[in-house]
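Trainee: Following is a predicted model, sequence given first.
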Amino acid sequence: MAKNKTTVTEIDVFDFIHSYVENEQKKSDSLELIKLMGKWSGFEPKMWGPTIIGFGSYHYKYANGHEGDAPMLGFSPRKAQFSFYIYAKTGKNDALLKAFGKFKMGKACIYVQKLADIDISILEQICKETLIYLNENHKCGACKGE
């Protein structure tokens, strides 16, 4: 079984933002996301792999035996767009996406150009719904109360 590439690193989140993100609007949006996701999740930001900023962690295991840890919430300020790792497929999240704003949906990511394209209150609700889902359905190594 292949080893997961996306694990927690010792890279400083703010050093990463200031060295990796060239666009000033994206840098500002990234700093705002760190503040918001930290507030909503209750976790400090950590780097996962070289480019993902994550909050908290949970353990997953697939039917094929592959397992690992992932951030409960996360994002990456990629050059083309933000990649959000915030979505758990629930009925509530599916309904929230209808009012989310301008985005594209991937298999496990939501792609957004800039924060101004989306409704931040809907982002908060999606993040909180995902945290509830993960706490109820996965072993959370850094869940609140453990």
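Mentor: Received the coordinates, thanks. Since this is a predicted model, take the numbers as computed values, not measurements. Residues are numbered from 1 along each chain as shown.
Trainee: alpha carbons only for contacts and neighbour counts from here, please
Mentor: Fine.
Trainee: Give me the contact list for stretch 31-40.
Mentor: With contact meaning CA atoms under 8 Å, 6 or more residues apart in numbering, stretch 31-40 is reached by 17, 44, 45, 55, 73, 74, 124, 127, 128.
Trainee: Kindly indicate which of those lies nearest residue 29.
Mentor: residue 17 (10.4 Å; CA to CA).
Trainee: how about the residue nearest to the closest one when sequence neighbours are not counted, what does it touch?
Mentor: In space, residue 17 comes closest to residue 27 once its chain neighbours are excluded; the distance is 6.5 Å by CA to CA, 6 or more residues apart in numbering. Going by CA under 8 Å, 6+ apart, residue 27 touches 17, 18, 21.
Trainee: Against that first model, consider the following:
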Amino acid sequence: MTDQQKTLPTDQSVDAFLSTITPVSKRTDCEQLRQIFEEMTGYPAVMWGDTMIGFGHYHYRYSSGHEGDSFLVGFSPRKANISLYFATGPEREQFLARLGKHKTGKSCVYINKLADVDLLVLRELIVHSVAFLETTYPRS
């Protein structure tokens, strides 16, 4: 038996959600992030839960038997910063070393504003993350 997954895709409008983000500078950054993520993944933006914007989709199953669904990459505007979600694969650190000003959590990369990071490295990180996850968890 699997645990009930909390964060799933919704029918909520990404545009409507983005329009609620304050301050305007964070909204502008998130609108630009949406364009970058869509361009680099080829997937449309989809709301996952109430505050996460995800691109693409994969199904994972761990050796423990735990399984679920998630977006390949995504982001979420938070009160203090913007959370970026990428794969945690072994090569992620080489991208993060070149990304610019950020902090990291287990699977999150936190930035204050888009101007703090190198957008070319961000694009590389998106492509790498999608390729890593699609290779690790191929569609059946």
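Mentor: Yep, it's here. None of the values given here were measured: they were computed from a predicted structure.
Trainee: if we can go back for a sec, could you check how far the helix or strand where the residue nearest to residue 17 of structure 1 lies is from the centre of its chain?
Mentor: Here residue 27 of structure 1 is covered by helix 24-41, with elements defined by DSSP states H and E. From the chain centre to the centre of helix 24-41 of structure 1 is a distance of 11 Å (CA atoms, centre = their mean, to the nearest Å).
Trainee: Which is the succeeding secondary structure element to that helix?
Mentor: Counting by DSSP H and E, the element after helix 24-41 of structure 1 in chain order, helix or strand, is strand 45-48.
Trainee: Provide a complete list of residue ranges assigned to helices in structure 2.
Mentor: For structure 2, the helices defined by DSSP state H cover 14-19, 24-41, 92-99, 119-136.
Trainee: any chance of these in a markdown table, plus distance to residue 78 of structure 2?
Mentor: Listed next are the helices of structure 2 as a markdown table, based on distance: least, CA to CA, whole Å:
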| stretch | distance to residue 78 of structure 2 |
| --- | --- |
| helix 14-19 | 12 |
| helix 24-41 | 10 |
| helix 92-99 | 20 |
| helix 119-136 | 19 |
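Trainee: Select, out of those, the one closest to residue 105 of structure 2.
Mentor: Of all the helices of structure 2, helix 92-99 sits nearest to residue 105 of structure 2, with 12.1 Å by CA to CA.
Trainee: Between helix 119-136 and that closest one, find me the angle.
Mentor: Interaxial angle, helix 92-99 of structure 2 versus helix 119-136 (axes from the mean of the first three to the mean of the last three CA atoms, to 10 degrees): 170 degrees.
Trainee: Same question for helix 92-99 of structure 2: list its buried residues.
Mentor: If you call a residue buried by 16 or more other CA atoms under 10 Å, then helix 92-99 of structure 2 has these buried ones: 95, 96, 99.
Trainee: Next: stretch 129-139 of structure 1.
Mentor: 129, 130, 131, 133, 134, 135.
Trainee: Let me see the contact set for the third one.
Mentor: In this structure, residue 131 of structure 1 makes contact with 41, 72, 73, judged by CA under 8 Å, 6+ apart.
Trainee: Turn these into CSV, columns for distance to residue 4 of structure 1 and neighbour count.
Mentor: As requested, the contacts of residue 131 of structure 1 are arranged in CSV below (distance: CA to CA, whole Å; neighbours: other CA atoms under 10 Å):
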residue, distance to residue 4 of structure 1, neighbour count
41, 24, 19
72, 16, 26
73, 17, 26
